[in-house]
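In: Here is a sequence together with a model predicted from it:
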Amino acid sequence: MKVALALLAVGVVVAVFFRAAILTPVAFRPVDLSGKTIVMAGGTSGIGLEAARRFASWNATVVIGSRSRAKGERVSADLLSTLPPESTGSVNMLDLDLASFASVKEFATTVRAAYKNIDVLALNAGMHGKEHVVLTRDGNEETYQTNFLSHYLLTSLLLPVLRSTPGARIVHTSSAMHYLGSLDHSVHDAHTRNADSATARCGIKSYCDTKLMNVVYSNWLDRTEPDVSSVATHPGLVSTDLDRNQPALVAAAMRAIRRATSRPASDGAVTLVTAATLEDPAWARGSRNGRGVYLEDQCIMNECVERCSLCYHVEADPGGGMRPHAISDDVEEQEWLVQQAKEIVAEFL
């Protein structure tokens, strides 16, 4: 008992120090988004919700995909009630279930019919997978589809509008956990789809893999789409409900840890918001010669690089942001991943 109490005391001290020394105050950079349309996958909770609140308060038209219509209506009412009186922003909730390719296509079709321009596509939705294989109605492992395949499909369907919108950007919410991910060709190909219970990578492994895929795909887009900028971000340690699919005790423990050591979602949204709205950043002008940028925990354009390098033990990138997993710049791996996704979603393109 004494040992347990001592460890608990040490943990509390470390958590307090961490919050005070590392989780420094954050600051948003207000931008007038009048006339801008921002489409979000993952905007009804956590950092997505707080990012949507900022976008709308800065006069943007915000379109959010929501799996639950009832929750979407509640969130929409909440967002609209908190807008400053002078804001001209608006919020439009549409049905979107990333575990269904048909739902993704319906969402994209509705967006294309309603909006002539898309200035930002924020691919923020994500989940921690369960410790066993759960298949979607499309026959893919759930995390693989929700965190990557459906993002690929949605982006592909909206690219014509993005290409025709001057200065359009795509922002992918990845994670520092992507450094622990892998692209296993035998597991994630168009035939296996991470769905074979004998070989599937589940739970945290699938989460890390799909977050790596987000960065790889972002870099592929930045290399192949000259008229659209693509950037991947890690929001830092943020208190959210990301662990809701874990076993009850694990989820409860993770929530407690996140509350003790992490920023609130309102602060955690700063990287996504800044990546989406930073005016005329160098990476949006193509200064990195087709290599996509990865921004970690507010490290925008090499600001606060020293602190981030200390915190995450990763190398600053001279072109802006941090250096992601080395595989993300491998053109062959980029092409392989995109080809598998294209084959899997082919009938919905």
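Out: Nice, I can see it. Quick caveat, the model's predicted, so the values are computed rather than measured.

In: CA only for contacts and neighbour counts going forward, please
Out: OK.

In: Name all residues that make contact with the closest residue to residue 23 other than its chain neighbours.
Out: In space, and not counting its chain neighbours, residue 23 is closest to residue 263: 6.9 Å by Cα to Cα, 6 or more residues apart in numbering. By Cα atoms under 8 Å, 6 or more residues apart in numbering, the contact list for residue 263 reads 19, 23, 237-239.

In: Give me the distance between residue 263 and residue 12.
Out: Distance of residue 263 to residue 12, given as Cα to Cα, to the nearest Å: 16 Å.

In: One more to weigh against that first structure:
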Amino acid sequence: MADQPSTDADLNSVPYTAPLSFKEPSAKWIHSQNHKGTKRTHATVPAADLRGKWVIISGSNNGIGREAAVQMAAWGANLILACREPPLKETHPSLVVTECRAAARVAGHEKAQVEWWELDCASLASVEAFCARWLETGRALDILCNNAGIGSSPGGRTVFRTKDGFEIIHQVNFLSHVLLTLRLLPSLAAAPTPRIVCTTSCFHYLGKFALADFNGELGLAGDSGVQYYQNNKLYFQIWLAELQRRLLATPQYRHITVNGVHPGYVNTGIWNLNQSGWLTSIKIVIVKVAAWLLGITPQQGSLAILHGAVSVEAGPDPEVQEN
């Protein structure tokens, strides 16, 4: 007999049983994974038909999020660019809206809708407001791309806390996307084959799993923005795997697919690190030069998001997921 739809939307009712156990790889292996692509790399993702589908991409005014948005627009998707009001040095989301609309028109998708909705991941109130606005539309959400992120604290501070009291890198890269995803689950569940794509990193292998210091108050989880970045990528990877397990165990969410993608060593603004100290400043210059010399382009990095969002290989498993 087929499973009956559950009336309990609380995923916390699914018990956690899996142990946390993995062999920590060497730093050499991690960096080899990060540098697999080069400036000469040119991969592709097969074209997809996204006409009539709704896609939300956080952090889509720059870098790989922007490139993914433009490509999805060319495939006919209806897009919500979920971005904050950026500082002057960054591309304004309204310009990316224009770029996406142009890509859609060139591809013959004049009816595709592209909008910018403000989402500041440094504010949980902003995340709540964004989700409430979306849910009021009553639309089914086909693809959610949790992509926004920062690589260091503002002003090079060791710890910078948001108004919500959380370390800012941890909140922007991880906590806000957890909230965003959980709030939007009912909308995702209303789509026939929904997907959640989370931008992670192979640097999660360098993260410190210290639940006793989840918010970086005891110094157990590192003492720099770069370490916090690695930590929250580890938390993100663990969370998305556990989220998929719980979704599979909950009938009304079983058809949702969750993917974590590592885009590679991409030459984007994520390497514009703000750290104090002359020695650290030298390291940052080296990292930025290396990104320019060796890093792949944002367009190539965006293929990881696109693959997770549309490819058959990264889609639902017919043996365990129901349409």
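Out: Done, it's in. Computed from a predicted model, the values in this text were never measured in an experiment.

In: Now do the helices for the second structure: every range, in order, please.
Out: Under the criterion DSSP state H, helices of the second structure are mapped to 27-34, 63-74, 93-106, 124-137, 168-170, 176-189, 225-248, 278-294, 298-310.

In: deepest of those helices, which one?
Out: For the helices of the second structure, the largest average neighbour count (mean count of other Cα atoms under 10 Å) is found in helix 168-170, namely a mean of 28.

In: shouldn't residue 33 of the second structure be in contact with residue 204?
Out: No. Contact criterion Cα atoms under 8 Å: residue 33 of the second structure and residue 204 do not qualify, at 11.8 Å.

In: hang on, the earlier thing: can you say which of the contacts of residue 263 of the first structure are buried?
Out: 23, 237-239 (16 or more other Cα atoms under 10 Å).

In: anything in contact with each of residue 33 and residue 204 of the second structure?
Out: Contacts common to residue 33 of the second structure and residue 204, judged by Cα under 8 Å, 6+ apart, are absent.

In: before we move on, the earlier item: would you tell me which of the helices of the second structure gets closest to residue 117 of the second structure?
Out: Nearest of the helices of the second structure to residue 117 of the second structure, taken as Cα to Cα: helix 124-137 at 7.4 Å.

In: quick one: that closest one aligns where in the first structure?
Out: The alignment of helix 124-137 of the second structure onto the first structure (TM-score structural alignment) spans residues 101-114.

In: Now do the aligned partner of residue 285 of the first structure in the second structure against residue 186 of the second structure, distance only.
Out: Matched to the second structure by TM-score structural alignment, residue 285 of the first structure sits across from residue 317. For residue 317 of the second structure, the distance to residue 186 of the second structure equals 21 Å [Cα to Cα].

In: Please apply the same query to residue 198 of the second structure.
Out: Going from residue 198 of the second structure to residue 186 of the second structure by Cα to Cα gives 18 Å.

In: How about residue 143 of the second structure?
Out: Remark: distance between residue 143 of the second structure and residue 186 of the second structure (Cα to Cα) = 13 Å.

In: Give me the neighbour count for residue 137 of the first structure.
Out: 12 (other Cα atoms under 10 Å).

In: dump the residue contacts of it.
Out: So residue 137 of the first structure contacts 99-100 (Cα under 8 Å, 6+ apart).

In: ok, residue 219 of the second structure touching residue 211?
Out: No. Residue 219 of the second structure is not in contact with residue 211 according to Cα under 8 Å; the separation is 11.8 Å.

In: and the spatially most central residue of the first structure, what is it in contact with?
Out: The first structure has residue 173 as the residue nearest its centroid, 1.8 Å off, counting by Cα atoms, centre = their mean. Residue 173 of the first structure is in contact with 122-125, 211, 214, 232-235, 272, counting by Cα under 8 Å, 6+ apart.
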